[in-house]
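1. coords please:
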Amino acid sequence: MSEIIVKSAKEEDLDQIINLQQTNLKRNVNLEKRKKDGYVTLETSEDVLQDMIKNELVIGAYENDKLVAYLICLEKARLDVNLDALTELQKISKQIKINGKQLNDTKYCALESICIDKEYRSKGILPKLYEYASKQLGPKYDYAIGFIDQKNPRSYHSHVEKLGFLTIGTFDDSINKATWNIVAKPLRAIG
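-> Next up, the predicted model:
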C-alpha cells in the first residue's frame, strides 16, 4: 500500500465518492457482509455532494489518485438537506446534553457519512480522516456528532472503542427503519 494522503475532496472526485457510496450502501450489501464489514446507511445525492465539496465539507483519503475513503460533514446551519436522521437530530438536540450543555447550545457539525473501501479497512485511515476533520473544522465547531445504526456494530466499535466517541443519545428513525446511536467527540480532541 502506498502512502495515504488525506485532503479536502474536489469536484473531480465526485464520481469516485458516489461509486464508493453505492458499493457500500446498506441496500446494496447482503446481510452477512453488513454484519462483518459494516455499511453506509444514508445516501447523499449528487447535488448535495457537489455543494458540500464546494464548501470543503467532504474529506477524502487517497492512494495516488484513487479515493479509498471519505468523510462527509454537515454544518449545523445546513442540517436541512433532507436527510431524515439529521432532521430528527434538530428536533431532539434540545433534549440531549453533552458536558452539561444542551447540544442545541453548542457549535457542532454532523458527520453525515463515513466510508472506507473494503480493501483499506483496518489500516489506520479512519483516525486520519478525523484528524484532518479536526484541523479543518475544529476552529469553527466544538463537537463532531455522528449517527450510527445500532445494526452496524463495526462502525460503532470503531468510533466508540477506537476513537473515544461518547454515546450521548439514541433515536428511532421510522423512514430508514433504524435506531441510531448518537455519538460525539470534541473536535479539538479527535485523532
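2. going forward, measure contacts and count neighbours with C-alpha atoms only.
-> Noted.
3. which residues of this structure fall in helices?
-> Along the chain, counting by DSSP state H, helices occupy 14-24, 31-37, 46-54, 84-92, 125-137, 153-157.
4. now for the first one, which elements pack on it?
-> For helix 14-24, the contact count by 3 or more C-alpha pairs under 8 Å, 6 or more residues apart in numbering; DSSP states H and E identifies helix 46-54, strand 66-75, strand 108-116 as packing neighbours.
5. I'd say Tyr62 and Ser8 touch.
-> No - with contacts counted by C-alpha atoms under 8 Å, Tyr62 stays clear of Ser8, the gap being 10.3 Å.
6. And the closest residue to Lys97 other than its chain neighbours, how far from Asp142?
-> Spatially, and ignoring its direct neighbours in sequence, Lys97 is nearest to Leu103 (5.4 Å; C-alpha to C-alpha, 6 or more residues apart in numbering). To Asp142, Leu103 is 10 Å away according to C-alpha to C-alpha, to the nearest Å.
7. the more surrounded of these two?
-> Set Leu103 next to Asp142 and count neighbours by other C-alpha atoms under 10 Å: Leu103 wins out with 22 against 18.
8. got a list of what the more buried one touches?
-> 93-97 (C-alpha atoms under 8 Å, 6 or more residues apart in numbering).
9. I have a second one here; can you model it like the first so I can compare?
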Amino acid sequence: MSVVYGRARTEKDLREILELQVKNLPDQLTDKIREQEGFLTVRHTPELLGKMNEVCPHIVARADDRVVGYALCMHPSFSAEIPILRSMFDQVRSNLPPDKTYIVMGQVCIDKDYRKKGIFRELYRTMKEVLREEFDLIVTEVDGRNRRSLEAHLAIGFRVLKKYQSDGRDWYLIIL
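-> Alright, predicted model coming up:
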C-alpha cells in the first residue's frame, strides 16, 4: 500500500473528503463503532469546505488515486461559520497567548480500510511540516465522548489546553 500525503488541490479531492466525511458521521455508525473507531461531529457544505481550502489547503492522504484520509485546515477567519465551533474559538482566544499564531485542524478522518496504518500520525506530521512557517500551533477540540480520537491525539503529542462544557457536552481543547 503506497500512501502519498499532500494538499487538497482539486474538486475531486474536496468531493472525496466530503464522501469520506458522510460515512463517518454519528448517524451513519452504530454505537459500538462510534466507541471503538470514533466519529465526526461536523458536516461541511461543499461551499464552506472549498472556501476553507482556498485560504489554507487541507492535508490529504491518497492511495490508488483517491483520498483515504484527511486533516482539514480551518483558518481562524472561519470562526463564525460553524455554530458548534464558535465556543471553541472563544476558548482559543481566551486561553492562547495573543502572540501565538494558530491554525485549527477542523476534522481528521481515515477511511476504515486504512486505519491503524500510521496515516493519522503522518497526516499531522505533514500538516506540521507544511504549515510551520505560517503558524506556531495546531489547535483542535475533541468531544469528550470520542475517547478514541482523544487518545489518538494525545499519543502523537497533543496536550490538553482546557476541558470545558458547551452545547451540553464536554470538550477537550488540545494543541500541538
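10. Put together CSV for the helices and strands packed on helix 14-24 of structure 1, with distance to Lys185 of structure 1 and mean neighbour count on each row.
-> Shown next, in CSV, are these (distance: least, C-alpha to C-alpha, whole Å; neighbours: other C-alpha atoms under 10 Å):
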stretch, distance to Lys185 of structure 1, mean neighbour count
helix 46-54, 21, 15
strand 66-75, 14, 22
strand 108-116, 10, 23
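11. got JSON lines for those, with distance to Asp149 of structure 1 too?
-> JSON lines is the format used below for these (distance: least, C-alpha to C-alpha, whole Å):
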{"stretch": "helix 46-54", "distance to Asp149 of structure 1": "21"}
{"stretch": "strand 66-75", "distance to Asp149 of structure 1": "16"}
{"stretch": "strand 108-116", "distance to Asp149 of structure 1": "11"}
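12. These: which one's closest to Lys36 of structure 1?
-> Lys36 of structure 1 lies closest to strand 108-116 among the helices and strands packed on helix 14-24 of structure 1, at 13.8 Å (C-alpha to C-alpha).
13. Specify, as a residue range, where the closest one falls in structure 2.
-> Aligning strand 108-116 of structure 1 against structure 2 (TM-score structural alignment) gives residues 102-110.
14. and the matching stretch, how far from structure 1 on average?
-> Following superposition, stretch 102-110 of structure 2 is found to deviate from structure 1 by 0.6 Å on average (mean C-alpha distance after the TM-score superposition for structure 1).
15. how much distance is there from that stretch to the middle of the chain?
-> 2 Å (C-alpha atoms, centre = their mean, to the nearest Å).
16. which residues touch it?
-> 20-21, 24, 40, 42, 68-76, 119-120, 135-140.
17. which residues does Tyr120 of structure 1 contact?
-> Applying C-alpha under 8 Å, 6+ apart, we find Tyr120 of structure 1 in contact with Val68.
18. Kindly recompute the last result at 10 Å.
-> When contacts are counted by C-alpha atoms under 10 Å, 6 or more residues apart in numbering, Tyr120 of structure 1 touches 1, 4, 63, 68-69, 126.
19. Equivalent analysis for His75 of structure 2, please.
-> The contact partners of His75 of structure 2, by C-alpha under 10 Å, 6+ apart, come to 52-53, 55-57, 102-106.
20. Regarding stretch 135-154 of structure 2, how distant is the last residue from the first?
-> With C-alpha to C-alpha as the measure, stretch 135-154 of structure 2 spans 20 Å from end to end.
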